[in-house]
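[1] My questions are about this predicted structure, shown below with the sequence.
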Amino acid sequence: MIQIDRDTDALVGEWLTIKEAAKALNVSPNRIKQLIREYRLLGATRSGVPSIPAAFIVDGDTLKGLQGTITVLSDCGFSDEEALRWIFTSDESLPGSPIEALQANRGTEVRRRAQALLL
């Protein structure tokens, strides 16, 4: 798990500890760690506490379109921290941030923007 800087921490906003995320998804903390290893979620260590962005969990499930977006960003060579920053940074072409677009079920748009980063 990566250690993030204050700017990225503030950009993401609300975080869940691994234990809180496990409870929200009704799985074990080890399963959350596995989801991070499998790039289905992104995690970070904040003040020594492993955590994931709260926005990644919606209604007891992972946010639709998140895994594909993380995969595309990884394929573009983004580090985990760069991917977190990109997902939570406002993009005028969406409009809003990629996380807001994912929450509005506009994952295809988000992945298109991410794929364009390869060009």
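    Thanks, I have the structure now.

[2] only C-alpha atoms for contact and neighbour calcs from this point on.
    OK.

[3] Tell me, how many residues neighbour Ile52?
    Residues lying near Ile52 (other CA atoms under 10 Å) number 24.

[4] Just the element for Tyr39, please.
    Tyr39 belongs to no helix or strand when assigned by DSSP states H and E.

[5] Could you verify my assumption that it touches Thr69?
    No. Tyr39 is beyond contact range of Thr69, at 9.8 Å (criterion: CA atoms under 8 Å).

[6] Who has more neighbours out of the two?
    Thr69 (26 against 18).

[7] structure B:
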Amino acid sequence: MPDLVEVLDEPLGRVRRLIDEHYLVGSTRSGVFAVPSVFIVDGHPLSSLRGTVIVLQDAGFTDDELIDWLLADEESLGRSPIDALLAGHKSSVRRLARTLA
């Protein structure tokens, strides 16, 4: 969390709220809570991430599973879902995510 507070230049309470409200998602599988750096663009959470996270959670994905899905190559997109989001293709990513339910 301290690194996240520094990168986002926000107080700890605000960072926790961003996580609670699904603007960011992280994992503790390495023993410490971590958010993939690709989810943060220019010191802010990727704007299209929140809706995609909510769609995946509604489909039953855990945080670890949705992080894995976002970072893995997806044949139908021709790249990873996070790369597609970064390129501005949130509709195609969310359409695909809805089919995973």
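    Alright, I've got the coordinates. Remember, it's a predicted structure, so these values are computed and weren't measured experimentally.

[8] quick one: the helices in the first structure?
    Using DSSP state H, the helices found in the first structure span residues 6-12, 18-25, 29-37, 66-75, 80-88, 98-103, 107-116.

[9] now, of these, which is deepest in the fold?
    helix 98-103 (a mean of 22; mean count of other CA atoms under 10 Å).

[10] can you pull the contacts of the closest residue to Thr17 of the first structure other than its chain neighbours?
    Counting by CA to CA, 6 or more residues apart in numbering, Thr17 of the first structure lies nearest to Ser51, which is 4.2 Å off, once chain neighbours are set aside. Contact analysis of Ser51 of the first structure by CA atoms under 8 Å, 6 or more residues apart in numbering lists 15-18, 43-45.

[11] So which of those residues is the closest to Leu118 of the first structure?
    Set against Leu118 of the first structure, the nearest of these by CA to CA is Gly43 (23.4 Å).

[12] just to revisit the earlier point, relative to Asp59 of the first structure, which of the helices of the first structure is closest?
    Minimum separation from Asp59 of the first structure across those (CA to CA) falls at helix 18-25, 8.2 Å.

[13] What lines up with Lys33 of the first structure in the second structure?
    Matched by TM-score structural alignment, Lys33 of the first structure corresponds to Arg16 in the second structure.

[14] Please pull up the equivalent of Ala44 of the first structure in the second structure.
    Aligned counterpart of Ala44 of the first structure in the second structure: Ser27 (TM-score structural alignment).

[15] And Leu94 of the first structure, by the same measure?
    Under the alignment by TM-score structural alignment, Leu94 of the first structure pairs with Leu77 in the second structure.

[16] residues contacting the residue positioned nearest the centre of the first structure?
    With distances taken as CA atoms, centre = their mean, Leu42 lies nearest the centre of the first structure, 4.9 Å away. Counting by CA under 8 Å, 6+ apart, Leu42 of the first structure makes contact with 36, 52-53, 70, 80, 84.
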